[in-house]
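Student: I'll drop the sequence and a predicted model, then ask my questions.
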Amino acid sequence: MGLKVGDSVPCFTALDATGELFDSSDVIGKKAVIIYFYPKDDTSQCTIQACGFRDNYSEFLKFGVDIIGVSADNVASHQQFIQKYNLPFTLLSDSDNAIRKLFGVSSALFGLLPGRVTYFVDDKGVVQMIFDSLLGMKHVTKMLEKMIK
């Protein structure tokens, strides 16, 4: 089924890159946030996407929007990815794909890859935009366009 524009984001928890428990209720409904699901740390399109969000992070912050990346990679992988590319935002480990299922993010390329989907969630916790594409940088561009409108 999955979340659609106009839906409220349900609560979820996951480990962040420091191994701490992230509780979505600490952020969702309190500030606007971009939640992006990506296939794997340190792969071509995922790195392009993460670095695109990094390079534009100050712009998102100007609009009061935080960024959260989600993949099935473990905490250690996320730590390395953050350190290697100096990523200033939260990465969550969704090792059992529970968050992916909660949002309804389907697989891509005939089920061979976890899907790449980005959600813009307003400060009330409501999904305002969903973007689905295999091209990582397009997600950054679409979210920036959403901020400017």
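Tutor: It's in.
Student: CA atoms for contacts and neighbours, from now on please.
Tutor: OK.
Student: how much space is there between the residue nearest to the spatial centre of the chain and C46?
Tutor: The structure's the chain has its C-alpha centroid closest to Y36; by Cα atoms, centre = their mean the separation is 2.0 Å. Between Y36 and C46 the computed distance is 10 Å (Cα to Cα, to the nearest Å).
Student: again with K40
Tutor: Note on K40: its distance to C46, by Cα to Cα, is 6 Å.
Student: what comes up buried for the helix or strand hosting I82?
Tutor: Secondary structure assignment for I82, by DSSP states H and E: helix 75-85. Along helix 75-85, the positions that meet the burial threshold by neighbour count (16 or more other Cα atoms under 10 Å) are 75, 77-79, 81-82.
Student: and that helix, how far from the chain's centre?
Tutor: The chain centroid and the centroid of helix 75-85 are separated by 15 Å under Cα atoms, centre = their mean, to the nearest Å.
Student: one more: stretch 30-46?
Tutor: The chain centroid and the centroid of stretch 30-46 are separated by 3 Å under Cα atoms, centre = their mean.
Student: so how far is the first residue of it from its last?
Tutor: Its start and end residues considered, stretch 30-46 measures 27 Å (Cα to Cα).
Student: structure two is appended below for comparative analysis:
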Amino acid sequence: MAAFLQFWGSSSQAQIKVGDKIPAFSLQDQNGKTFDVSTVLGKQPLVIYFYPKDETSVCTKEACSFRDSYQDFQHYGAMVIGISSDNVASHRSFATHHNLPFTLLSDPKNEVRKLFGVPKTFVIPGRVTYVVDKKGIVVHEFNSLRDGEKHVTESLEALRKM
């Protein structure tokens, strides 16, 4: 049964929720540099969004929506971080192709995705966004596989309320 649920997806018992502190992690960014989340905690709010795959329709709309609202995120002092299992070269190409001004992190073994407990839908990795305050506490979580652009409006609304 567990294998069935893992394949078809389930809401993970370990999923990070509002009020939880985010786990420590470090991954390679689109430039091949190591990004360690502990270096930014305490300095600024974070918007961490997990997405399935570079250059797919909904993921591209979502990324471009974050790009188009990037000045609004900067207004709130927030750092935007996108995470998928795509490799560094794929992220670099995706960021260059769409002029993405924010950090994309490569999680090829889905280790950070699992740390956050991001659920799968069928075999598709989930699309979940976490808004995190300066202390590393999740203040908002939004989960929608189909509506990539709503991740941006939800995040901005959460930042506005902080």
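Tutor: Done, it's in. The structure presented is a predicted model; accordingly, all values stated were derived computationally and were not measured.
Student: format the buried residues of helix 75-85 of structure 1 as JSON lines; extra columns: distance to F60 of structure 1.
Tutor: Formatted as JSON lines, the entries for the buried residues of helix 75-85 of structure 1 read as follows, by distance: Cα to Cα, whole Å:
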{"residue": "V75", "distance to F60 of structure 1": "25"}
{"residue": "S77", "distance to F60 of structure 1": "25"}
{"residue": "H78", "distance to F60 of structure 1": "21"}
{"residue": "Q79", "distance to F60 of structure 1": "22"}
{"residue": "F81", "distance to F60 of structure 1": "21"}
{"residue": "I82", "distance to F60 of structure 1": "18"}
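Student: rewinding a little: doesn't the residue nearest to the centre of structure 1 lie inside a strand?
Tutor: Yes: assignment of Y36 of structure 1 by DSSP: H, G, I helix; E, B strand; the rest coil places it within a strand.
Student: tell me the contacts of it?
Tutor: For Y36 of structure 1, the set of contacting residues under the criterion of Cα atoms under 8 Å, 6 or more residues apart in numbering consists of 67-70, 116-119.
Student: how close does the aligned partner of it in structure 2 sit to E55 of structure 2?
Tutor: Under the alignment (TM-score structural alignment), Y36 of structure 1 maps onto Y49 of structure 2. In this structure, Y49 of structure 2 and E55 of structure 2 are separated by 16 Å, where distance is defined by Cα to Cα.
Student: measure N56 of structure 1 to V27 of structure 1 for me?
Tutor: When N56 of structure 1 is compared with V27 of structure 1 (using Cα to Cα), they lie 20 Å apart.
Student: repeat that for V117 of structure 1.
Tutor: Applying Cα to Cα, the value for V117 of structure 1 to V27 of structure 1 is 19 Å.
Student: just give me the neighbour total for whichever residue in structure 2 pairs up with D123 of structure 1.
Tutor: Superposed on structure 2 with TM-score structural alignment, D123 of structure 1 falls opposite K134. Under the neighbour criterion other Cα atoms under 10 Å, K134 of structure 2 is assigned a count of 14.
Student: next: K62 of structure 1.
Tutor: Using other Cα under 10 Å, K62 of structure 1 has 10 neighbouring residues.
Student: structure 2: which residue goes with that one?
Tutor: Looking across to structure 2 (by TM-score structural alignment), K62 of structure 1 lines up with H75.
Student: same question for T13 of structure 1.
Tutor: In structure 2, the residue paired with T13 of structure 1 according to TM-score structural alignment is S26.
Student: give me the distance between V118 of structure 2 and Y70 of structure 2.
Tutor: Distance of V118 of structure 2 to Y70 of structure 2, computed by Cα to Cα: 24 Å.
Student: compare the two (neighbour count), which wins?
Tutor: Shown here are V118 of structure 2 and Y70; by other Cα under 10 Å, V118 has more neighbours (25 against 18).
Student: can you confirm the more buried one is in a helix?
Tutor: No: when the secondary structure is assigned by three-state DSSP, V118 of structure 2 falls in coil instead of a helix.
Student: show me the contacts for L41 of structure 2.
Tutor: Neighbour list for L41 of structure 2: 134-136 [criterion: Cα under 8 Å, 6+ apart].
Student: next: T47 of structure 1.
Tutor: Contact analysis of T47 of structure 1 by Cα under 8 Å, 6+ apart lists 41, 136.
Student: which residue in structure 1 aligns with G117 of structure 2?
Tutor: Residue pairing (TM-score structural alignment): G117 of structure 2 is matched to G104 of structure 1.
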